[in-house]
Every structure is written in C-alpha cells, then in structure tokens.
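Pasted the sequence and its predicted model underneath.
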Amino acid sequence: MRIGIVCPYSWDVPGGVQFHIRDLAEHLLRRGHQVSVLAPSDDDTPLPPYVVSAGRAVPVPYNGSVARLNFGFLSAARVRRWVHDGDFDVLHIHEPATPSLALLTCWAAQGPIVATFHTSNPRSRAMIAAYPILQPALEKISARIAVSEYARRTLVEHLGGDAVVIPNGVDVGFFARAEPEPAWQGGTIGFIGRIDEPRKGLPVLMRALPRILKELPGTRVLIAGRGDTDEALEHLPDEGLRDRVEFLGMVSDEDKARLLRSVDLYVAPNTGGESFGIILVEALSASAPVLASDLDAFAQVLDGGEAGALFPAGDADALAAEAVRLLGDRERLAELRARGERHVRRFDWDTVGADILAVYETVADGAASVAPDERTGLRARFGLARD
C-alpha cells in the first residue's frame, strides 16, 4: 500500500506522538509498504528518508504542555503538494483536531482517511468551542483510532462519533535485548522525561526523595531528559542529598533501553494530561519494575496495577512509601518483572501494526466492496458510524 502519515508535532523535539509515528512508519516499511511521513522540522534537522519536511514549527501551549505546530497558508500549500504527489491509498492523520498539518491535511485530502486521537483532556473548552470549525474536516475521516480508552472518551465527549482503541506500539524485543550498564545498576531509580515540564512529575519525585534516602541511603536517582537541572533540584530542599541525583541529559534510544534494563525501579510520577504512557510500555519491555501515578491512562497500561504498582497522583509521601516498600522487597520486584514481561506482549508492533493495517485495508477497500449486511458491523467496529 502507498501510505501517507501526518505528524502534527515538530520532528525536532521528540515526544510520544513522534516516536509512535516513527516506529509505525518503520514497521510498515519493513513489511514492504510505501510510506511517506509529513512533519514540521527545522531546515537543518536530519530526517529519515521517509520524512518530508513541511517547514519550521512554532511553540503553542496545548494540553498542559507546549507543542511545536505548523499552520498557515504556506503550510497548506505544502500539504496539498504532498497529498497530490503521494497519490496515497490511505492517509493516516494524527491528532486531526489540533491547529496543525493534521487539520490542514483533513481539509485538503480526498479518499480514505484514518485518524488517530492521542489526546486525553476531559475538560477541553477550546476543543468544544472549535467544533463548528473542525466538523467539516472531521466528517471526511473514514475511520478513527484512539490510543487508549481515555483518549476515546475525550473524542466521544468533545467531538462525537466513536473510535476503535489500538494502543501505541513498542518494539518489545529492542528493549528486552538491551545490555544493562553496570554504572547504572545497584539501588537505582529511573526517570525519563522533560524535566522542566511539571506534568511529567519530577517535582513529586524530588519531594519524595528525602524519605526514600532516609530509609534506603544507598539509593540513587538517574534522570534522563532535557530541561533545567538547577530548577529540578530546587524541589530537593536538602543540598546534601543532591549528590544522589544524576542527570544524564538527552539519551539515545539505545541508552534509554540500557537505562531501563539497568534500574531497580522505574518511576513515572506524572500528574496529568497523559492519554497512554509509552514510557511505561518501554520500561515493561526492558523488564523494569514500574511504579506510576494512578492516572487513568497509566492504570490501563499497567492492567489496573497488576503489571506495575500505582500510587495517588501528586502524593509525594505515597510515592516514597511505595518506593521504599518495593526496593526493600526483592520478591515483589521479581513478581512485577514477570507480570510486566507477560503483559507487555500485547503492545508489540507485530500485534499493534496488524491491527492498524486492518483499519487501513478496510477503508481502502471501500464500502462498495463490502456486502450491505457486513457494512454496519465494520463501520461500528472502526468508529465510522454516522449520526
């Protein structure tokens, strides 16, 4: 198939959506499909051969974070040219409700369109207010995918319609095969994320650290991600404890996998705005025991607490108590590793990619090739039902 994928966020600043699109594109290419990805990027950004730049993006506050988006007349012209030149069998647009390349592509495209919704925001007044503008574009979508039940709920409540839930995928084997780094082993807690973005929860972990170190003084915290390290340490009041925190900066995919394979416990203290939790799946793939805040999306990924431990979001005392309990109980850690390794198989790209391809094939074949009595069931399955 000739598949066009639209990334709404800048390729220069990696995030969960960009990683998902990258891994999906490479999975499809390995299976012999022709894939082109349209994404914002700076002129000097090195791009994979399957990515086409739509020009520079600008930072826009969105869903508790700052998203780098591309929108405007020049962008619209680039979208139209890419759609025309690609002659795609199916277009896969991510986050079509954002003011980005995704929405521009919805307006410009004809033919089968699959849309994936990543956002979970139960109180988005902006999305509700924008619905009259979005509606003509959204009506062109042939099938809808949500990456989690929480993202599906946001879609239903704000934009109407429905979606099939297909989670983000991970190359489980890549993380499972990684070699641990000896320097990162031995009483270590891991954190990966943008350290100066409050909703990623690093301040909660820093507030929990004094109690953890009081009970387990040999513990270290390894932090990977971009951001102001001095600002992060402001949440750790005792300067004598700061030497137990090591900032690794941005790490490669290979070093991320090695880090997750090395730590005794991976902590995800996020406080909100998460629709899935790809880092949790990556940690489970690397056999890292996981302790995460009890956000709906995280609880879903961790099978309600069966594949990883949960604590009340934002509660530093609860995080500290659970971390101390887990780090002091090797049998419990081993149990979490074993459960996580079994649970994570459902997120492997062999499974997730096959589900996405089934959606592509359904919309590309077209309703004309489907018997009338089958059409209703297929449309309901893939969120195609019309009011």
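On my side now, so go ahead. Numbers count the residues shown, from 1 in each chain.

contacts and neighbour counts: CA atoms only from here.
Fine.

list the contacts for Arg177?
Each residue near Arg177 by C-alpha atoms under 8 Å, 6 or more residues apart in numbering is listed here: Ala286.

ditto for Val114
Going by C-alpha under 8 Å, 6+ apart, Val114 touches 90-93, 141-145, 359-360, 363.

between the residues you listed, which has the most around it?
Leu91 (30 neighbours; other C-alpha atoms under 10 Å).

Is that one located within a helix, as I assumed?
No: the assignment for Leu91, made by DSSP: H, G, I helix; E, B strand; the rest coil, is strand rather than a helix.

ok, back up a step: nearest to Ala323 among the contacts of Val114?
Nearest to Ala323 out of those is Ile145 (C-alpha to C-alpha; 35.1 Å).

from what I can see the closest one touches Phe117, true?
Yes: judged on C-alpha atoms under 8 Å, Ile145 makes contact with Phe117 at a distance of 6.2 Å.

what's the burial count for the residue lying closest to Gly272 once chain neighbours are set aside?
Among residues not flanking Gly272 along the chain, Arg199 sits closest, at 5.8 Å (C-alpha to C-alpha, 6 or more residues apart in numbering). Counted with other C-alpha under 10 Å, residues neighbouring Arg199 total 19.

Report the contact partners of Arg199.
64-65, 270-273.

Among the residues you listed, name the buried ones.
Neighbour counting by 16 or more other C-alpha atoms under 10 Å classes 270-273 among those as buried.

What is the most widely separated pair among these?
Among the buried ones among the contacts of Arg199, Asn270 and Gly273 lie farthest apart (C-alpha to C-alpha), at 8.4 Å.

about what we covered before: just the ones in strands from the contacts of Arg199, please.
Secondary structure from DSSP state E places Ser65 of these in strands.

Looking at the contacts of Arg199, which one is closest to Leu336?
Closest to Leu336, out of all of these and judged by C-alpha to C-alpha, is Asn270, at 19.9 Å.

how close does that closest one get to His20?
From Asn270 across to His20, the span is 19 Å (C-alpha to C-alpha, to the nearest Å).

Tell me which stretches of the stretch 51-200 of the chain form strands.
Along the stretch 51-200 of the chain, counting by DSSP state E, counting those that start in this stretch, strands occupy 51-53, 58-62, 65-69, 90-94, 113-117, 143-146, 164-165, 188-192.

Below is structure B, check it against A:
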Amino acid sequence: MRIGIVCPYSWDVPGGVQFHIRDLAEYFIRLGHEVSVLAPADDDTPLPPYVVSAGRAVPVPYNGSVARLNFGFLSAARVRRWLHDGSFDVVHIHEPTSPSLGLLTCWAAQGPIVATFHTSNPRSRAMIAAYAILQAALEKISARIAVSEYARRTLVEHLGGDAVVIPNGVDVDFFADAEPKAEWQGGTIGFIGRIDEPRKGLPVLMRALPKIVAAHPGARLLVAGRGDEEAAVEELPEELRSRVEFLGMVSDEDKARFLRSVDLYVAPNTGGESFGIILVEAMSAGAPVLASDLDAFVQVLDQGRAGEVFANEDADALAEKAVALLADPGRRAELRERGSAHVRRFDWSTVGADILSVYETVTTGTAAVATDERPGLWSRFGLARERDAEADAPHSTDNLRA
C-alpha cells in the first residue's frame, strides 16, 4: 500500500504528535508498505529518507503551548506536488483542523482520507469559530481516529460526527530492554518535558521538591528537556538547587535508559493533554508512575491501577504521594508489574494493526472488513452495530466519517 502521512507540526521540534507519526511510518515501512511523510522542517534539519519537507514553520500559540505550523500559497503548492508525486492509496492527516499542512491537504487531496485528532480542549473557541471554514474540508474525510476518549469528545462537541478511538503507540520492547545508567540510579525522580512550557507542570514539581527532600534526604530530581534551566530553579532554596540535575535534550536511546533508571517518574502536567505518551513510555520501561489526575492520564493509567495520581496542580499532594512511594519499594514494584502488563495494549503490534484496518476499510470497502484477520477491532471499539449495518450499505462507515 502507498501511504501518505501529513504531520502538522515542525519535524525539527520534538513533540508527541511528531514521535507518533515517525513511529507509525517506520512500523508500516517494516511491514513492506511505501510511506511518505510531509512535514514542516527548517532547511538544515536532517530528515529520514521517508520525510518530505514542506518548508519552514512559524510559531503559533495554541492550547497552552506553542505549535510550529506551515501555511500559505507556497505550502499549498508543495502539498499539491507531494500528492501528485505520491499517488497514494490513502492519505493520513494528523490534526486536520490546525491551520497547517493537514488542512491544506484536506482541501487538495482526492481519494480516501483518514484523519487523526490528537487535541483535547473542551472549550476551544477557535475551533468553534472556524467551523464554517473547516466544514468543507472535514466532509472529505473518509475515516476519523481519536487518540483517546477525550480527543474524541472534543471532536464530537466542536465539529460533530464521531471517531474510532485508537491510542498512540509505543515500541514497548525498546523501552523494556534498555540498560539502566548507573549515574541516574539511586533515589532519583524523573521528569521529561519542555522546561519552560507551564502546562508540562515542572513548577508544580519544583514546589513539591523541598518536602520530598526533607523526608528523603538522598532524593534528587533529573530533568530531561529543553528550556531555561536557571529560571526553572530560581524559586528553590539555594541549598536544594544542587539536587536538580538538568540533562538537556536526550536521544531516544537515552530517554529509554533514563526511564529504566529512575525510582519514580513524575508527570505533573496541568492540562491540555489528550493522551499521555510519556506515561506509556515510562510504564514500558518499568518506571513507577506518579501523575496529575487529568482525565486522559487516569485513563492511560488504567483508572489508577497502573500508576498513582495526585490532585492536579497541588504540590502538597504531589509531595505526599512521592514521599510515600519512595519509602515503599514494595508498592513501586507492584506498580512496575501492573504497568508493564497494562502497557502491552499500546504496543505498535496492536495499534499499528488497528490503524491499518482503518486504511483497509476506506480503501477496499466492506469486503476488506469482512475478511480481516483481526475481526475483534470493531467490536473492541464499540462499532459492531456500524459493521452490521454495512451489510445493507456496502460503503457505509458512519462512525468514522465526518
């Protein structure tokens, strides 16, 4: 199958959507499919052979973060050229409502289009205001995927229609097989994320750190991610700043070793999360997880059975839970075991196959669904009724279409 995938955000600025697209593309390539990814990228950005640059992106504030997007007449021309050269069997657009390559591709593409919605934002005025502009593009989408129930809910409430829920994927064994690093072990709490992005929650963790260290004098915090390191610790007492070690950006290999090494991984994110891929990566590596009680995080953590949660933005609650977990190796071992078992449902062997089933549905119709070797997909996502209806309407995909 010839698969075209559209990334809305700049390839040279790492993020969850980019990682998801990269891993999905490489999963399909390993299966023998032809894959091309169109993404914004600076001219000097090293790109994998399957990525085509659509030019530089510009930073745009969005959903509590800064998204680097690509839009305009030149971008539209590059989209049309990419579509023409690719002759794709299916085009998979991520975040088609963002003012970037996804929307441009929706307008220009012909044939089967699959769209994945990542955003969870229950009060998006921008999405409501843009509905009239988006409607024509959304009507061309053959199938919709949401990465979580909360992303699906955002889609339904703002744009109508529905989507099948297929979570983000992770190469579980890549993290599970990583070698711990000795200097990152021993009373360590881990955090990975952009340091100066408030919704990632590092300030909450910093406010909790004095109480954690008071109870566990040997504890220290390891921080991986880009941002202003001096500003991150400026509110900490001077004597505690040496307990925080900044590692900067780390490679995928070092991220896996980091998560295999820490005694506790903390995700203090304050909002704007539709899934929580870092939680899945941490569980894959066997790290006990403590996370804020965002709805999406609670769901990823199997309603709190695969990880502990604390009240969002409550530094005292974070400190209390962290102190208890660091003092209880038995509980941490229990979380490792539960997390390692729970996370298998997010492995690419499952997630990638589910996405491929959606491709087959929109490209070959009901016959592909009827002969699919994985018949449990539709019933697993609550689509048995729609599948049955297809017997009378051969090209109906009501739960997936706009």
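Noted; the coordinates are in hand. Since we're looking at a predicted model, the values are computed, not measured.

about what we covered before: which residues are common contacts for Ile145 and Phe117 of structure 1?
Arg152.

Please produce JSON lines containing the strands of the stretch 51-200 of structure 1, extended by distance to Leu205 of structure 1.
Conversion of those to JSON lines gives the following (distance: least, C-alpha to C-alpha, whole Å):
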{"stretch": "strand 51-53", "distance to Leu205 of structure 1": "37"}
{"stretch": "strand 58-62", "distance to Leu205 of structure 1": "24"}
{"stretch": "strand 65-69", "distance to Leu205 of structure 1": "19"}
{"stretch": "strand 90-94", "distance to Leu205 of structure 1": "31"}
{"stretch": "strand 113-117", "distance to Leu205 of structure 1": "29"}
{"stretch": "strand 143-146", "distance to Leu205 of structure 1": "30"}
{"stretch": "strand 164-165", "distance to Leu205 of structure 1": "31"}
{"stretch": "strand 188-192", "distance to Leu205 of structure 1": "9"}
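
mind checking which of these is nearest Ala176 of structure 1?
strand 188-192 (16.6 Å).

With structure 2 overlaid, how far apart is the following helix or strand past the closest one on average?
Next in sequence after strand 188-192 of structure 1, counting helices and strands by DSSP states H and E, comes helix 202-215. For helix 202-215 of structure 1, the mean deviation from structure 2 after alignment is 0.3 Å (mean C-alpha distance after the TM-score superposition for structure 1).

which other residues reach the helix or strand following helix 202-215 of structure 1?
Following helix 202-215 of structure 1 in sequence order, the next helix or strand is strand 220-224 (DSSP H and E). By C-alpha under 8 Å, 6+ apart, the surrounding residues in contact with strand 220-224 of structure 1 are 184, 187-193, 244-251.

Most widely separated two among those?
Going by C-alpha to C-alpha, the pair spanning the contacts of strand 220-224 of structure 1 furthest: Gly187 and Met250, at 21.9 Å.

picking up where we left off before, which one of the contacts of Val114 of structure 1 sits closest to Ala320 of structure 1?
For these, the nearest to Ala320 of structure 1 is Ile145 (36.6 Å; C-alpha to C-alpha).

what's near enough to touch the closest one?
Each residue near Ile145 of structure 1 by C-alpha under 8 Å, 6+ apart is listed here: 114-117, 152, 163-166, 382-383.

would you turn those residues into JSON lines with distance to Val35 of structure 1?
Listed next are those as JSON lines, based on distance: C-alpha to C-alpha, whole Å:
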{"residue": "Val114", "distance to Val35 of structure 1": "14"}
{"residue": "Ala115", "distance to Val35 of structure 1": "16"}
{"residue": "Thr116", "distance to Val35 of structure 1": "17"}
{"residue": "Phe117", "distance to Val35 of structure 1": "20"}
{"residue": "Arg152", "distance to Val35 of structure 1": "26"}
{"residue": "Ala163", "distance to Val35 of structure 1": "23"}
{"residue": "Val164", "distance to Val35 of structure 1": "23"}
{"residue": "Val165", "distance to Val35 of structure 1": "23"}
{"residue": "Ile166", "distance to Val35 of structure 1": "20"}
{"residue": "Phe382", "distance to Val35 of structure 1": "22"}
{"residue": "Gly383", "distance to Val35 of structure 1": "24"}
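
out of these, which is most surrounded?
In terms of neighbours by other C-alpha under 10 Å, these top out with Ala163 at 28 neighbours.

list the contacts for that one?
By C-alpha under 8 Å, 6+ apart, the contact list for Ala163 of structure 1 reads 143-146, 152, 381-384.

mapped onto structure 2, which of those residues hold?
Counting by both residues aligned by TM-score structural alignment, their matches' C-alpha atoms under 8 Å, these that remain in contact in structure 2 are 143-146, 152, 382-384.

Let me have those residues in TSV, extended by distance to Gly173 of structure 1.
Below are these laid out as TSV (distance: C-alpha to C-alpha, whole Å):
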residue	distance to Gly173 of structure 1
Ala143	30
Arg144	28
Ile145	25
Ala146	24
Arg152	28
Phe382	29
Gly383	31
Leu384	34
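
Which of those residues lies at the shortest distance from Met127 of structure 1?
Checking the kept ones among the contacts of Ala163 of structure 1 against Met127 of structure 1 with C-alpha to C-alpha, the nearest one is Arg152 at 14.3 Å.

any idea how far Trp107 of structure 1 lies from Ile278 of structure 1?
From Trp107 of structure 1 to Ile278 of structure 1 the distance is 30 Å (C-alpha to C-alpha).
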